[in-house]
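Engineer: sequence and computational prediction follow.
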Amino acid sequence: MSRPAHRDPLLLLLVAVGGTVGTAARAGVAQWLPHEGGLPLATLMVNLVGAFLLGLLLESLLRRGPETPRQQVLRLGIGTGALGGFTTYSAFALELHQQLAAHEVWLAVGYGLGSVGLGLLTCLLGIAVATRLGGGATR
């Protein structure tokens, strides 16, 4: 019987390395689009791009049939690791708190609802692109 993924040191290392790469990419975006009040564009952008890529990745892997060891490596390394490190809902929550603390209620409401709604839409778009590229057939 094989070891569960969450107890496999190599898979845990893979997730950690992927997370490091994703976090570094997010930090690069934050340097490129610094937040100076108003709408936190860097956080919004990484979360939307991450949602799209995660939808694309997971749907693509699903359409290939039962998970193989290679697919598990892709799912954990890219999905959980890199995209998990790239996206940042902790920063999103902190930014909402800061907007509310600054009495920017409408900005917080718009940012909160917009981020979640657009995140769902971009994830669905990623799934649709994977479906289109995969010919619409599963397994």
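Structural biologist: That came through, no problem.

Engineer: please count neighbours and contacts with C-alpha atoms only from this point.
Structural biologist: OK.

Engineer: residue 14 touches residue 80, doesn't it?
Structural biologist: No. In this structure residue 14 lies outside contact range of residue 80 using CA atoms under 8 Å: 9.5 Å.

Engineer: pasting the second one now:
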Amino acid sequence: MGMPWAWAALVVAVGGALGAVARHLLSMPPAGPFRGVLVANVVGAGALGALVATADRVPPAVVLLLGTGLCGALTTWSTLAVQTWELGRRDVGRAAAYLALTLALGLATAATTYAVLAR
């Protein structure tokens, strides 16, 4: 039997609140919005890779709390897209590097944590 929907929604909301606050704090000085979102996206990708690799060994509530909630709010495609656009208006090369670095590091981190923890 699955988890009641209200409980699942609450678990996701708590994780989402934690992830959103963490992303906000990472984007403050000294890191700033670009480095902060890069760190949030890479750390979130790694954490999600680890969680997916171990999902069969943790309770469903943990997957909802950490995966859907925390990692979902910590990582952000919309902010990455807007920041890349803003950066591209000033320096296209730097914007392309920022986007490529974020995608490459995120994918590598997710794949690595998954490979290390998957059975």
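Structural biologist: The structure has been received and is ready for your questions. From a predicted model like this one, the values you see are computed outputs, not experimental measurements.

Engineer: could you measure from the spatially most central residue of the first structure over to residue 105 of the first structure?
Structural biologist: With distances taken as CA atoms, centre = their mean, residue 50 lies nearest the centre of the first structure, 3.3 Å away. Applying CA to CA, to the nearest Å, the value for residue 50 of the first structure to residue 105 of the first structure is 26 Å.

Engineer: residue in the second structure matching the residue nearest to the centre of the first structure?
Structural biologist: Using TM-score structural alignment as the criterion, residue 50 of the first structure maps onto residue 44 of the second structure.

Engineer: give the other helices and strands that whichever strand or helix holds that match contacts.
Structural biologist: Using DSSP states H and E, residue 44 of the second structure maps to helix 32-54. Identification of packing neighbours for helix 32-54 of the second structure by 3 or more CA pairs under 8 Å, 6 or more residues apart in numbering; DSSP states H and E yields helix 5-26, helix 72-74, helix 77-90, helix 92-117.

Engineer: who touches that helix?
Structural biologist: Contact with helix 32-54 of the second structure is made by 22-23, 26-28, 63, 66-67, 71-72, 74-76, 79-80, 83, 102, 105-107, 109-115, 117-119, as judged by CA atoms under 8 Å, 6 or more residues apart in numbering.

Engineer: tilt between that helix and helix 92-117?
Structural biologist: Angle of helix 32-54 of the second structure versus helix 92-117, following axes from the mean of the first three to the mean of the last three CA atoms, to 10 degrees, is 30 degrees.
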